[in-house]
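1. Predicted model follows, preceded by the sequence.
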Amino acid sequence: MSVGRALQGMGAGFTVPSALAILTTTYPAGPERNKALGIFGGTAAIGSVVGVLLGGILGSTIAQGKVEDRRLDIFGMASFTIGIVTIIYYLSESPAKGWTSAATLAPLIIGIVLLITFIVIELKIDYPIMPPHIWRSRRFLASCATALCLMAALNAHFYFSSLAFQDVLGYTSLKTSLAFITHGIGAIIAVGVLSMLIPHVRSKIFLVVGWVFMIASGVMWAQLKADSSYWSIPFPSLIVNLISMVCIWLTCQINSVADAADEDQGVVGAVYNVSLQIGAPIGIAISNIIANHKNGTFAVGSELLPGYIDAFYSFAVMGGVGLVVTLILYPNSDPVRPPTKAEETDVEVGTATAEDDERGTGDKEEIEEYSEIKAGSVNATVYSESSASLEKRV
């Protein structure tokens, strides 16, 4: 599984920068490029949502072997998937086509109706794909809300930092890709360090620190100038951002499944990942609106910087929203880990040994007393038999 996950990350590392480079070199800076990148982000989000849902379905049905009388929530799956996809389409396409145009409003209305239908279905049937009881966990609800805020801020960050590298600082596609290497390498190191700290620090503290760093990263990027060097603004901003990302991501992932029963682990993981994917187009859409409002339609090159600065501030605000969500929704206490089977066995063995020790002295005395009685009985029997034999001889 770890190797597969590593290969998946390598594949994304190869394809995403290359695809982004093709788009940015094919479409000049301005409305056409913005539209192309918006479609690129939207289709990626749609694919991620569909993939996560299908993975959760397969993991909870086919992967577990033959299950008697296992019914699938076909209508629930269809209504939720299509509803989410159409809403993501609206968020992705509206900056280019207009937020009130028929081409975007129609999918939005369809998506809302389908999601309402999905909720009704899940409340009525006996075999829901998303059992309503999973939302009773405050920790799970908070993790999903926090994950959505995280991906909204992160995608706004990566989207506009990539554009700033190329449009404002004049980096080539290759140089832009290399500029993010520090972020990737630093994230690997940060994951190792923070993984060791997580058992010793409360989850809520990790999240608060992460959101503070996220806000700081956005504010730092907003100080970018057309003549800024890589080491003055982008590099420290990327380092601060990766610390933020790892703090929030690791903590949310651990807490999202902490309260779930074994039979709900698959669906809880799928819903949590859907929250991540939904946040991506929301963040890009919001920051795009803000940037385009400042830059207008025909700005190019360094003229785009004012709008990009506003976009960087917008993702700092998204970090602030995530901080508020964390403070309000997240429980102060960490989840209590249930004992493993091995630990339960140790407890049972220890209890039995203690009970044996308590009655050990009494058992020993009873055994000795019984032995004495038995020996006495044997001696008495032998004595009686010997006496009888002697009387016969006399």
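-> Received the coordinates, thanks. In this text, all values refer to a predicted model and were calculated from it rather than measured experimentally. Residues are numbered from 1 along each chain as shown.
2. From here on, just use CA atoms for contacts and neighbour counts.
-> OK.
3. now L123: how far from L197?
-> With distances taken as Cα to Cα, to the nearest Å, L123 is found 40 Å from L197.
4. now A21
-> Taking Cα to Cα, one finds A21 at 37 Å from L197.
5. between the two, which one's more packed in?
-> Between A21 and L197, counted using other Cα atoms under 10 Å, the more crowded position is A21 (18 against 12).
6. which ones are touching that one?
-> Counting by Cα atoms under 8 Å, 6 or more residues apart in numbering, A21 makes contact with 173-174.
7. switch to 7 Å and redo it
-> Going by Cα atoms under 7 Å, 6 or more residues apart in numbering, A21 touches S173.
8. Over to P107?
-> 86-87, 90.
9. W99: which of those is nearest?
-> Nearest to W99 among those, counting by Cα to Cα, is Y90 at 8.0 Å.
10. Settle this for me: the closest one is touching A106, isn't it.
-> No: Y90 is not in contact with A106 according to Cα atoms under 7 Å; the separation is 8.7 Å.
11. who has more neighbours, these two?
-> Higher neighbour count among Y90 and A106: Y90, with 26 against 14, using other Cα under 10 Å.
12. other SSEs contacting whichever helix or strand the more buried one is part of?
-> Assigned by DSSP states H and E, Y90 belongs to helix 74-97. Under the contact definition 3 or more Cα pairs under 7 Å, 6 or more residues apart in numbering; DSSP states H and E, helix 74-97 sits against helix 31-60, helix 102-124, helix 265-295.
13. In addition, the following structure is provided for comparison:
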Amino acid sequence: MSHGSSVEPANVAPPSSGHRTPESPQVTHLARPSGDDAPRRSWLVLGLMLLAQFMVILDVSVVNVALPSIGAALGFSSGDYQWTVSAYVLLSGGLLLLGGRLSDLIDRRRMFVIGLSVFTTASLLSGLAGSPLMLILSRAAQGMGAAMLTPAAMAIVMTAYAGRQRTTALAVWGTIGSMGIAAGVLFGGALTTLLGWQGVFFINIPIGVVVLALTLRAVPAGVTTLTSIRRLDLPGAITAVLGLVALVLGIEHAGAEGWTSPMTLLALAAGAALLTAFAWIEKRATTPLVPPHIWRVRSLVSATAVMAGVTGAVVGAIFLNSLFLQGVLGGSPLVTGLQFLPLALVITVSAATAGKLLGRVSPRSMMAAGLAVTALGAALLIHVGEHSGYLTDVLPGFVVLGLGVGPMFVAISVAAMGGIKGEEAGLASGLMMTGHEVGAALGVALLTTVGGNLTTAAGLLTAYPKAFTALTGVLLVLAVFTLIAVPRRAGSAR
């Protein structure tokens, strides 16, 4: 962490026993451990939140490698493959904003515990699934749990640290986010080979139980009042959830059926109408789901936009490479997973290095530089073809991708959340992670549209150079956008 110094929780005074107005948000403060236990308790809280978030990010991509085995075991139709992934993304992406607001209005530890319990139970049901429908429903429940625990986890981190310690904690959070996407393919291949497809779900159970037990001991409970629950903007919450679900559904369907299919157009139109209604409701609400001043925090809004684009590019690149390495280069799930290990390691090392540089380099500059390096990595993969080798052609691109991706996600997390007040950390986190989920869905859909048929070796050979040419262009555009739109200081409105 920061130059060998111990990380201590922020010195936040406990809520007063006096009167509190209904407009005051319910804030859960972490108690300051006393004496020699303070640094150890501080590290434990951060570690628990990061481990839970790692599981959530991992589950976006860990299933992809296991899908052929799952389909063979459960007798999947072609549509079942898509919905096994989409059900998770739909519920997590659609509910994150609401989950973030709820974590600010009620006890954050309670929201985290509920979300983690739902996620862990749904993981058990996914591994026990005996039919496509049961698996799809349990994956949807996993997404629901993820949408509750993620904003609460970041809010706990935000209120546990201040100053340089908060920046360092956010940098580590960004490291976990970037590493989890690549590690999902690695773990998916290993678990499927060693434990069967059920292993990609069952692995969450012992981790979830341990994190849950330690959280109840390490994170003090807050107080939930009836007043704080009544402050929830229910009409705004309903339209936001339905609008985001419809939007993600349209994007996901476009990846399978194309952007002009009736279902795609209907879902996107419904999403646009519902989100327009949400904006109208928010302007008239006494206590809006997203307070107007949040939209004026330019660092949060612009970094969230970059998050959506970057996640789409990275998830799309990993998705296409997982298909290419198996479908064209002939790797098994285990070998394919191991081939992503260098990418995960480079992301981890580069992200850790970036965290130490943030005191001397602005998040905006680091984001732009990371995007440019990631674009170079994508460009190196454009010429990979039928006669290419992993070590000579694919691995160099992976290494350069990792060098850019690690710092990029670290800087995005700090830029988006660095200037946010503790009492609004859950909502801000929900907004940022909504960009992450929508971007993940959009990236795969756009890549499929650009690349075309990804189900055959011939189709992959045609799609690969086209897709990475497009990804290179998108990443360069995002780099320019970052320099124009993202302010130099986190939390700035200018």
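-> Everything's here; your move. Quantities reported herein were computed from a predicted structural model and do not represent experimental measurements.
14. what stretch of structure 1 does stretch 301-308 of structure 2 fall on?
-> Mapped onto structure 1 using TM-score structural alignment, stretch 301-308 of structure 2 spans residues 141-148.
15. List the contacts of the matching stretch.
-> By Cα under 7 Å, 6+ apart, the residues outside stretch 141-148 of structure 1 that reach it are 135, 252, 255-256, 272, 275-276, 278-279, 322, 325-326, 329-330.
16. Between the residues you listed, which sits nearest A102 of structure 1?
-> Distances from A102 of structure 1 to the contacts of stretch 141-148 of structure 1, taken as Cα to Cα, are shortest for I278 (22.4 Å).
17. what residue of structure 2 matches up with the closest one?
-> Taking TM-score structural alignment for the superposition, I278 of structure 1 sits opposite V438 in structure 2.
18. cool, E343 of structure 1 as well?
-> By TM-score structural alignment, E343 of structure 1 lines up with nothing in structure 2.
19. Tell me where structure 1 has helices.
-> Per DSSP state H, structure 1 carries helices over the ranges 2-26, 31-60, 74-97, 102-124, 138-163, 173-179, 181-197, 203-221, 234-256, 265-295, 305-329, 341-358, 360-393.
20. so which of those gets nearest P335 of structure 1?
-> helix 234-256 (7.4 Å).
21. For the closest one, grab the matching residue range in structure 2.
-> Using TM-score structural alignment, helix 234-256 of structure 1 corresponds to residues 394-416 of structure 2.
22. I'd like to know which elements the helix or strand where L124 of structure 2 lies is packed against.
-> Assessed by DSSP H and E, L124 of structure 2 sits inside helix 108-128. Packed against helix 108-128 of structure 2 by the contact rule (3+ Cα pairs under 7 Å, 6+ apart) you find helix 132-160, helix 199-202, helix 204-218.
23. for the first one, which positions count as buried?
-> Along helix 132-160 of structure 2, these residues count as buried under the neighbour rule (16 or more other Cα atoms under 10 Å): 132, 135-160.
24. Output the residue interval of structure 1 matched by whichever helix or strand comes after that helix.
-> Using DSSP H and E, the helix or strand that follows helix 132-160 of structure 2 towards the C-terminus is helix 163-195. With TM-score structural alignment applied, helix 163-195 of structure 2 matches no range in structure 1.
25. try stretch 259-272 of structure 2
-> Against structure 1, stretch 259-272 of structure 2 falls on residues 99-112 (TM-score structural alignment).
26. Which residue, neighbours along the chain excluded, lies closest to the residue nearest the centre of structure 1?
-> Centroid check for structure 1 by Cα atoms, centre = their mean gives Q253 as the closest residue, at 3.8 Å. Excluding the flanking residues, the one nearest Q253 of structure 1 by Cα to Cα, 6 or more residues apart in numbering is S143, at 7.5 Å.
27. Quick check: the one you found vs F40 of structure 1, distance?
-> S143 of structure 1 is 27 Å from F40 of structure 1, where distance means Cα to Cα.
28. For the two, indicate the residue with more neighbours.
-> Higher neighbour count among S143 of structure 1 and F40: S143, with 28 against 16, using other Cα under 10 Å.
29. what's the closest non-adjacent residue to S365 of structure 2?
-> L483 (7.4 Å).
30. counterpart of that neighbour in structure 1?
-> Taking TM-score structural alignment, the alignment pairs L483 of structure 2 with L327 from structure 1.
31. how much does the helix holding Y90 of structure 1 stray from structure 2?
-> Helix 74-97 of structure 1, aligned to structure 2 and superposed, deviates on average by 1.2 Å (mean Cα distance after the TM-score superposition for structure 1).
32. mind listing what's buried in that helix?
-> Residues of helix 74-97 of structure 1 classed as buried by neighbour count (16+ other Cα under 10 Å): 76-77, 79-96.
33. What of stretch 342-362 of structure 1?
-> Within stretch 342-362 of structure 1, no residue qualifies as buried by neighbour count (16+ other Cα under 10 Å).
34. Mind telling me what element R41 of structure 2 is part of?
-> Applying DSSP H and E as the criterion places R41 of structure 2 in helix 37-74.
35. wait, what's in contact with the aligned partner of G301 of structure 1 in structure 2?
-> Applying TM-score structural alignment, one finds that G301 of structure 1 aligns to A457 in structure 2. In this structure, A457 of structure 2 makes contact with 327-328, judged by Cα under 7 Å, 6+ apart.
36. gap between A457 of structure 2 and N64 of structure 2?
-> Using Cα to Cα, one obtains 17 Å as the distance from A457 of structure 2 to N64 of structure 2.
37. Please apply the same query to D233 of structure 2.
-> D233 of structure 2 sits at a distance of 37 Å from N64 of structure 2 (criterion: Cα to Cα).
38. before we move on, what about I70 of structure 2?
-> 10 Å.
39. ok, back up a step: for A63 of structure 1, state which of the contacts of P107 of structure 1 is nearest.
-> Within these, the smallest distance to A63 of structure 1 is 28.9 Å, found for T86 (Cα to Cα).
40. give the contact list for the closest one.
-> By Cα under 7 Å, 6+ apart, the residues touching T86 of structure 1 are 107-108, 111.
41. now swap in A153 of structure 1 and tell me
-> Contacts of A153 of structure 1 (Cα under 7 Å, 6+ apart): 283, 315, 318-319.
42. Equivalent analysis for L91 of structure 2, please.
-> 140, 143-144, 245.
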